[in-house]
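K.L.:
A predicted structure for the sequence below; I have some questions about it.
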Amino acid sequence: MNLEQVRALAAIVDTGSFELAARALHLTPSAVSQRVRALESSVGQVVVRRVHPCTATEAGAVLVRLARQVELLEEDSRDLLGIAREAPVVLRIAVNADSLDTWLVDLLDAAASWDDSRLRFSIVHEDRTLTLLRQGECAAAVSTVSQPVPGCRSHPLGVMRYLPVAAPGLAARFSGTDGELDWDAMPVLRYDDHDHVQEQFLAARGRATSSPASQVPSSPGLKSALLAGMGWLLVPEATVAEELTDGRIVTLSDEFVDVVLHWHVWKVPSHRLERLNDAVLQAARTGLRPLPKRPRGARSGQRVRSSGRERDGEPRLVD
């Protein structure tokens, strides 16, 4: 196994095919195939699934992560040696859409001045972002899981609060004379096939929706559907403050759902990653609710997961 073979594998995973990887590496497809075959021979395992698009096997994911970590370390070494870089380094981050639309906006403001780096986000449900981290497809991830991925460190960021809301007209249609909502019959919205938070909210109350959810895989589109009265939804409180104030939507209950978010990142000594960490932590301090200082029982309607150490009331990175 050598680095050129590992880089060839990473290029195949990035582009999805041997032909496109060859183009990116300025090689022939035959040369790329030879490197991958040699890599598989040296590790004694298949490292790439030859489908469309090509994907890394479990063994290949380990090598893809190695390739990207080596690339990051090489570029950091170039900076320290004063060697001009050919292109900015791409830092891949897996994140849920709600975070990117709310508190992580401050990260985008900070990254706008990073001439040596580019951020590439993958939008994934917060319960599934660590899958991409394990597969070597990203260097960092926002997740609801506190346990670190091997080779990474984790840090509790804060709490994102979700409120059950709907358009006033929809809420009125499904309210009885006693003011009780017909949760079972009221239509519901969701982001995608992995968005089960509304169903979990109902299940905690011994209820279940009786009709399929309307699915809108776009944050602006989902909000438009909410305002139009297509269904009710659990939304981050920061995204609907104005609409709640002017009455375009209403809360359906005094209950809420608190989701604790964690930051996971490679254990690689890189000034680019440290700068990214600092920007993410600052964005979390500004945009998320603080973590509870001690464990407490979650009341009905809450989903609270917390782990880590704190100092002076603020969470810090832990290995």
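P.N.:
Structure received.

K.L.:
contacts and neighbour counts: CA atoms only from here.
P.N.:
Noted.

K.L.:
okay but residue 39 is in contact with residue 1, surely?
P.N.:
Yes: under the criterion of C-alpha atoms under 8 Å, residue 39 makes contact with residue 1 at 5.4 Å.

K.L.:
Compare these two (neighbour count), which wins?
P.N.:
Neighbours were counted for residue 39 and for residue 1 using other C-alpha atoms under 10 Å; residue 39 has more, 24 against 14.

K.L.:
In terms of secondary structure, what does the strand or helix carrying residue 258 contact?
P.N.:
Using DSSP states H and E, residue 258 falls within strand 257-266. In this structure, strand 257-266 makes packing contacts with strand 140-143, strand 152-166, judged by 3 or more C-alpha pairs under 8 Å, 6 or more residues apart in numbering; DSSP states H and E.

K.L.:
most packed of those?
P.N.:
Most buried of those, by mean neighbour count (mean count of other C-alpha atoms under 10 Å): strand 140-143, with a mean of 27.

K.L.:
List of residues touching that strand?
P.N.:
92-96, 126-130, 133, 261-266 (C-alpha atoms under 8 Å, 6 or more residues apart in numbering).

K.L.:
list the contacts for the nearest residue to residue 59 once chain neighbours are set aside?
P.N.:
Sequence neighbours aside, residue 47 is the residue nearest to residue 59 in space, at 5.6 Å (criterion: C-alpha to C-alpha, 6 or more residues apart in numbering). If you count contacts by C-alpha under 8 Å, 6+ apart, residue 47 has them with 9, 36, 39, 40, 56, 57, 58, 59, 60, 61.

K.L.:
neighbour-wise, which of those residues leads?
P.N.:
Within the contacts of residue 47, most neighbours by other C-alpha under 10 Å means residue 9, with 29 neighbours.

K.L.:
I'd assumed it was in a strand, is it?
P.N.:
No: counting by DSSP: H, G, I helix; E, B strand; the rest coil, one finds residue 9 to be helix, located in no strand.

K.L.:
that older thread, relative to strand 152-166, how tilted is the strand holding residue 258?
P.N.:
If you take axes from the mean of the first three to the mean of the last three C-alpha atoms, to 10 degrees, strand 257-266 sits at 150 degrees to strand 152-166.

K.L.:
putting a second one here so we can go through both:
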Amino acid sequence: MLDYPALAAVAAVVREGSFERAAAALAITPSAVSQRVRGLEERLGAILIVRGQPCEATELGRSLCAHLDQVRLLEHDLAPALGSTAAGAGDRLTLPVAVNADSLATWFPAAAAAFGRVADVSLDLTLDDEAHTANRLRAGEVMAAVTAEREPVQGCRTLSLGALRYAACASPEFVARYFARGITPQALEQAPCLRFDRRDFLQARWARAALGVERVGPVHWVPSTHGFLDMTLVGLGWGMHPCAMVEDRIAAGHLIELAPAHRVDVPLYWTVTRLHAAALNQLTQAVSTAAGEVLGR
């Protein structure tokens, strides 16, 4: 039988990043946190936390933290019957979820708000590229994820949410400077573009669909959805934007869509742990409803 107070200390250190902050969160002393963590490690004969700035969980530590999350979810549903006897009773339940930046900037806030209205549960959101959020599930770091990966994850179920549609956009001044003679492969090689990070290949995908080429011009790296839009508006480069964010700006003439016939769809899925917990079901319902109002089918 696991020592759940000790495991809660491990999870707090991982979540807060240090023993001191974990102690404050648990309302105990740092020495007590250290004793609980060390005691559990000694009983298991394995290191659970790599001490550092911040502290990080080992693979076994992550697995145990994921187990604790599941136990807390189930006990949350039993709380009225269990009263204060539940492990971790009195702690506010937190759901770790992975979501991509563009979903967080468009439709996911409505899902989070709807969930907050029906559940007394906190969300712990982890940002990652939609092509990699499912890996967070496999690693036990989160219990649900918005992902572009259709393949099933062991122990999880996957629901189709629809597709987040992207448009290639630039400011009028940028278009006049780089595309005065039209959007051609040659012009595209000279025009600076914006990329979110090294895993962002939407620009090349659009160029291949619109012009039959993948080569684009100089790159500015902008790892922020809203910063990405701001940099486009001021003419730093052209970029791929969620249509839900830019349609009004295109209509107002603040942005010009490049080759409107060649928008790019990124299918999204909701992959969630197969655990019969009310909070997970409520979050899944909120995500499905919010996505259905924005994403294309």
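P.N.:
Arrived safely, thanks for sending. If you're wondering where the values come from, they're calculated on a predicted model, not measured in any experiment.

K.L.:
And the TM-score, once the two are fitted together?
P.N.:
The TM-score (TM-score structural alignment, normalised by the length of the second structure) is 0.87; 289 aligned residues with a C-alpha RMSD of 2.5 Å.

K.L.:
Sitting in strands, which of the contacts of residue 47 of the first structure do you find?
P.N.:
Taking DSSP state E, the ones among the contacts of residue 47 of the first structure that sit in strands are residue 56.

K.L.:
Give me the number of neighbouring residues for residue 258 of the second structure.
P.N.:
Look at residue 258 of the second structure: counted by other C-alpha under 10 Å, it has 21 neighbours.

K.L.:
what do we get in the first structure for it?
P.N.:
Matched across to the first structure, residue 258 of the second structure falls on residue 252, judged by TM-score structural alignment.

K.L.:
again, but for residue 173 of the second structure
P.N.:
In the superposition onto the first structure, residue 173 of the second structure corresponds to residue 169 when matched by TM-score structural alignment.

K.L.:
Give me the secondary structure label for that match.
P.N.:
Residue 169 of the first structure ends up helix, using three-state DSSP.

K.L.:
That one: what's it in contact with?
P.N.:
Contacts of residue 169 of the first structure (C-alpha under 8 Å, 6+ apart): residue 229.

K.L.:
re the thing from before, how close does the residue nearest to residue 59 of the first structure get to residue 83 of the first structure?
P.N.:
33 Å (C-alpha to C-alpha, to the nearest Å).

K.L.:
And residue 264 of the first structure, by the same measure?
P.N.:
For residue 264 of the first structure, the distance to residue 83 of the first structure equals 30 Å [C-alpha to C-alpha].

K.L.:
Give the residue from those two that has the larger number of neighbours.
P.N.:
For residue 264 of the first structure versus residue 83, neighbours defined as other C-alpha under 10 Å are more numerous around residue 264 (29 against 11).

K.L.:
Would you mind finding the match for that one in the second structure?
P.N.:
Checking TM-score structural alignment: residue 264 of the first structure goes with residue 271.

K.L.:
Let's have the helices and strands packed on strand 257-266 of the first structure in TSV, adding distance to residue 27 of the first structure.
P.N.:
Below are these laid out as TSV (distance: least, C-alpha to C-alpha, whole Å):
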stretch	distance to residue 27 of the first structure
strand 140-143	30
strand 152-166	33
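
K.L.:
ok, now which ones touch the residue most central in space within the first structure?
P.N.:
Note on the first structure: the residue nearest the mean C-alpha position is residue 95, at 1.6 Å, using C-alpha atoms, centre = their mean. Residue 95 of the first structure sits next to 121, 122, 123, 124, 125, 126, 129, 141, 142, 143 when contact means C-alpha under 8 Å, 6+ apart.

K.L.:
What is the aligned counterpart of the third one in the second structure?
P.N.:
Using TM-score structural alignment to pair residues, one finds that residue 123 of the first structure aligns to residue 127 in the second structure.

K.L.:
now the last one
P.N.:
Residue correspondence to the second structure (TM-score structural alignment): residue 143 of the first structure is matched to residue 147.

K.L.:
try residue 229 of the first structure
P.N.:
Match for residue 229 of the first structure (TM-score structural alignment): residue 235.

K.L.:
So its match sits against residue 171, correct?
P.N.:
Yes: Residue 235 of the second structure lies in contact with residue 171 (C-alpha under 8 Å); the separation is 5.5 Å.

K.L.:
between those two, who's got more neighbours?
P.N.:
residue 171 (23 against 18).

K.L.:
Leaving out the residues flanking it, which one is nearest to the more buried one?
P.N.:
Nearest non-adjacent residue to residue 171 of the second structure, counting by C-alpha to C-alpha, 6+ apart: residue 255, 4.7 Å away.

K.L.:
ok, now residue 196 of the second structure?
P.N.:
Here the residue nearest residue 196 of the second structure, using C-alpha to C-alpha, 6+ apart, is residue 223, at 4.6 Å.

K.L.:
What does that neighbour correspond to in the first structure?
P.N.:
Using TM-score structural alignment as the criterion, residue 223 of the second structure maps onto residue 217 of the first structure.

K.L.:
can you check residue 296 of the second structure too?
P.N.:
Counting by TM-score structural alignment, the partner of residue 296 of the second structure is residue 289.

K.L.:
quick one: that match from residue 207 of the first structure, how far?
P.N.:
Residue 289 of the first structure is 29 Å from residue 207 of the first structure, where distance means C-alpha to C-alpha.

K.L.:
Next up, the contacts around the match of residue 296 of the second structure.
P.N.:
By C-alpha under 8 Å, 6+ apart, the neighbours of residue 289 of the first structure are 158, 159, 160, 161.
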